[in-house]
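In: no sequence on this one, just coordinates:
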């Protein structure tokens, strides 16, 4: 299953792959796929086909301009930020309880989550050190 938040950037498809339940992942990995050949672009056999892992998971969104993937962790109240250029987990940020439906503002690059159990909306501002 590929959840929302996959995108093609510079000819490569990036997709979060969940591990665990359909509505509340226990974790996941990110695949980088070359669409023209339908192959994974990671050739390092030590890391396998999915070189970056994250805890939790749920909904996701991509900021194509910054090449960042944001994945909500419903149970943990966090959002994982993954740099798609380096395929590394940049950080995990605390947001409200039960975050869902992240949305990226293409102008400001802020990420918004709907935090169901805390009845709030969280705003994640981009780091200046990131692209």
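Out: On my side now, so go ahead. Please read these numbers as outputs of a predicted model, since none were measured by experiment. Residues are numbered from 1 along each chain as shown.
In: From now on I want contacts and neighbour counts done on CA atoms only, so please keep to that.
Out: OK.
In: Packing partners of the helix or strand containing residue 19?
Out: Using DSSP states H and E, residue 19 sits in strand 12-20. Helices and strands touching strand 12-20, by 3 or more Cα pairs under 8 Å, 6 or more residues apart in numbering; DSSP states H and E, are strand 7-9, strand 25-34.
In: among these, which is the most enclosed?
Out: strand 25-34 (a mean of 20; mean count of other Cα atoms under 10 Å).
In: Beyond that strand, next helix or strand please.
Out: Scanning onward from strand 25-34 (DSSP H and E), the first element met is strand 39-40.
In: before we move on, back to that, Serialize the helices and strands packed on strand 12-20 to CSV and add fields for distance to residue 69.
Out: Formatted as CSV, the helices and strands packed on strand 12-20 follow (distance: least, Cα to Cα, whole Å):
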stretch, distance to residue 69
strand 7-9, 9
strand 25-34, 9
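In: which of the residues in the strand holding residue 19 are buried?
Out: By 16 or more other Cα atoms under 10 Å, the buried positions in strand 12-20 come out as 12-19.
In: Just give me the closest of the residues you listed to residue 32.
Out: Among the buried residues of strand 12-20, residue 14 lies closest to residue 32 (Cα to Cα), at 4.6 Å.
In: Take this one as well and set it beside the first:
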């Protein structure tokens, strides 16, 4: 799929303009994550992409792209992508004592990473729906 300027502009306004700043989020970064999102939503269960509000593939692509941006870049893409794996952790401090531990998960690492952002959680929900139903072999 060709990621056009119209798709980039549509994505920029999709989450109430959260990614609208071209200075903070340059087009090449948005294009890169949308290309990755297209690959993640390539199965037939997603349907065809369109800029219509009811496009299932559009929703999936945009949620995955937003997850990717938050997961890898955080609030500042100028700092680049860090190489440290992120895991769901919990910590507690009482006085001068603290403890941090990994929150147990029943998912593999690929799916568990989706739980790191609200966008990833919503994408995971949609991906499960995309995989439902009968398949013709």
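Out: Thanks, I have it. Small disclaimer: the values here were computed from a predicted structure and weren't measured.
In: With both chains overlaid, what TM-score comes out?
Out: TM-score of the superposed chains, computed with TM-score structural alignment, normalised by the length of the first structure, equals 0.27; 59 aligned residues with a Cα RMSD of 4.6 Å.
In: still on that earlier bit, do you know which of the helices and strands packed on strand 12-20 of the first structure lies nearest residue 63 of the first structure?
Out: Here strand 7-9 is closest among those (Cα to Cα), at 9.1 Å.
In: Packing partners of the top helix by length along the second structure?
Out: In the second structure, taking DSSP state H as the definition, the longest helix is helix 56-73. Judged by 3+ Cα pairs under 8 Å, 6+ apart, helix 56-73 of the second structure is in contact with helix 27-40, helix 118-130.
In: out of the ones you listed, nearest to residue 5 of the second structure?
Out: That would be helix 27-40 among these, by Cα to Cα, at 8.5 Å.
In: The strand holding residue 19 of the first structure versus strand 25-34: what angle between them?
Out: Interaxial angle, strand 12-20 of the first structure versus strand 25-34 (axes from the mean of the first three to the mean of the last three Cα atoms, to 10 degrees): 160 degrees.
In: Roughly how far does residue 69 of the second structure sit from residue 36 of the second structure?
Out: 11 Å (Cα to Cα, to the nearest Å).
In: Of those two, which one has the most company?
Out: Each of residue 69 of the second structure and residue 36 has its neighbours counted (other Cα atoms under 10 Å); residue 69 has more, 23 against 15.
In: For the more buried one, give me its contacts.
Out: residue 33 (Cα atoms under 8 Å, 6 or more residues apart in numbering).
In: again with residue 98 of the second structure
Out: With Cα under 8 Å, 6+ apart, residue 98 of the second structure has these contacts: 91-92.
In: do that again at 7 Å, thanks
Out: For residue 98 of the second structure, the contact set (Cα atoms under 7 Å, 6 or more residues apart in numbering) comprises residue 92.
In: nearest residue to residue 82 of the first structure other than its sequence neighbours?
Out: residue 89 (4.4 Å; Cα to Cα, 6 or more residues apart in numbering).
In: Near the closest residue to residue 111 of the second structure other than its chain neighbours, how many other residues are there?
Out: In space, and not counting its chain neighbours, residue 111 of the second structure is closest to residue 124: 7.6 Å by Cα to Cα, 6+ apart. Per other Cα under 10 Å, the neighbour tally for residue 124 of the second structure reads 19.
In: how near is residue 124 of the second structure to residue 99 of the second structure?
Out: The value you get for residue 124 of the second structure to residue 99 of the second structure, if Cα to Cα is used, is 30 Å.
In: what does residue 119 of the second structure give?
Out: Applying Cα to Cα to residue 119 of the second structure and residue 99 of the second structure gives a distance of 28 Å.
In: Could you check which of those two has the larger neighbour count?
Out: Counted by other Cα under 10 Å, residue 119 of the second structure and residue 99 do not tie: residue 119 has more neighbours, with 22 against 9.
In: In contact with that one, which residues?
Out: Residue 119 of the second structure sits in contact with 63-64, 66-67, where contact means Cα under 7 Å, 6+ apart.
In: Cool, thanks, signing off.
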